[in-house]
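Student: Have a look at this prediction, sequence included:
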Amino acid sequence: MLWDDVSFVLGSPLAKKILIVINESKEPIAPVQISKLTKIQRTNVSKKLIPLVEKKLVICVNPESRKWRFYEITPKGREVLEKLNRMQ
């Protein structure tokens, strides 16, 4: 349910920052790049990406890769951000 996802992102400032950075990226982006842009430790970025993928707010475009996985936002992730923007 979309409101559960909105609630999750509202309750996690890290998830919100990560989702915004992925949304603003013109191409898929790696955790190390997200870390540099958000000033969040890479391990924390990687840990927070797991529930974002599980909730289908972002997808890993190369899940078979052991190194340098890249992520992009999904239409559902964009919809969550739009709802958050309208709320604020």
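Tutor: Everything's here; your move. Numbering: from 1, shown residues only.
Student: use CA for all of it now, contacts and neighbours both
Tutor: Fine.
Student: Look up how far residue 66 lies from the residue nearest the centre of the chain.
Tutor: Centroid-nearest residue in the chain: residue 19, 3.3 Å away (criterion: CA atoms, centre = their mean). Applying CA to CA, to the nearest Å, the value for residue 19 to residue 66 is 22 Å.
Student: Where do the helices of this protein begin and end?
Tutor: 2-10, 13-24, 31-38, 42-54, 75-87 (DSSP state H).
Student: Pick the most buried one from these.
Tutor: helix 13-24 (a mean of 19; mean count of other CA atoms under 10 Å).
Student: Just list the residues touching the residue nearest to the centre of the chain, thanks.
Tutor: 58, 73, 77, 81 (CA atoms under 8 Å, 6 or more residues apart in numbering).
Student: so the second one touches residue 24, yeah?
Tutor: No. The criterion here is CA atoms under 8 Å, and residue 73 misses it with residue 24 at 9.2 Å.
Student: A further structure is provided below for comparison with the first:
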Amino acid sequence: MDEETLNLLSFLKVSPYRRKILISLKDENKTPTQISNDVDDRVFHVSKILREFKDRGLAVCVNEHKRKYRYYQLTEKGRSFLKYIEE
């Protein structure tokens, strides 16, 4: 594994909420509120983690121009980390 992969893996594994959010996005696009309900965490915290995911190329907002009901999905890079998280 290269250094970037190890750093991202550490970033994900250090937080149970990051892992849960990554898994929550596995099968479908979701809003922060839907993810919040899935992982039993506050919407504010979920939104913060989604921003971190976007900054690291793990997720994207598919309708960024919307003010409400923004949907997020995993990128190929984000999907590639699921195998490490679900082990």
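Tutor: In hand now; what should we look at? Treat the numbers as computed from the prediction; the structure is a model and nothing was measured.
Student: care to give me the TM-score?
Tutor: Once superposed, chain against chain, the TM-score is 0.88 (TM-score structural alignment, normalised by the length of the second structure); 84 aligned residues with a CA RMSD of 1.2 Å.
Student: Shared with the second structure, which of the contacts of residue 19 of the first structure?
Tutor: Compared against the second structure with both residues aligned by TM-score structural alignment, their matches' CA atoms under 8 Å, the contacts of residue 19 of the first structure retain 73, 77, 81.
Student: Take those and lay them out in JSON lines including distance to residue 30 of the first structure.
Tutor: Formatted as JSON lines, these follow (distance: CA to CA, whole Å):
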{"residue": "73", "distance to residue 30 of the first structure": "12"}
{"residue": "77", "distance to residue 30 of the first structure": "17"}
{"residue": "81", "distance to residue 30 of the first structure": "20"}
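Student: so which of the residues you listed comes closest to residue 87 of the first structure?
Tutor: Here the nearest of these to residue 87 of the first structure, counting by CA to CA, is residue 81; it sits at 9.8 Å.
Student: so who does that closest one touch?
Tutor: 6, 19, 20.
Student: From residue 5 of the second structure, how far off is the counterpart of the second one in the second structure?
Tutor: Okay, so that is residue 19 of the first structure. Counting by TM-score structural alignment, residue 19 of the first structure corresponds to residue 22 in the second structure. Between residue 22 of the second structure and residue 5 of the second structure the computed distance is 15 Å (CA to CA).
Student: One more: residue 12 of the second structure?
Tutor: 11 Å.
Student: So residue 69 of the second structure sits against residue 31, correct?
Tutor: Yes. Residue 69 of the second structure sits in contact with residue 31 when judged by CA under 8 Å, with a separation of 6.0 Å.
Student: and those two? which has more neighbours close in?
Tutor: residue 31 (18 against 13; other CA atoms under 10 Å).
Student: what's the nearest residue to that one if we skip its chain neighbours?
Tutor: residue 71 (4.6 Å; CA to CA, 6 or more residues apart in numbering).
Student: now residue 75 of the first structure
Tutor: Using CA to CA, 6+ apart, the nearest residue to residue 75 of the first structure is residue 57, at 7.6 Å.
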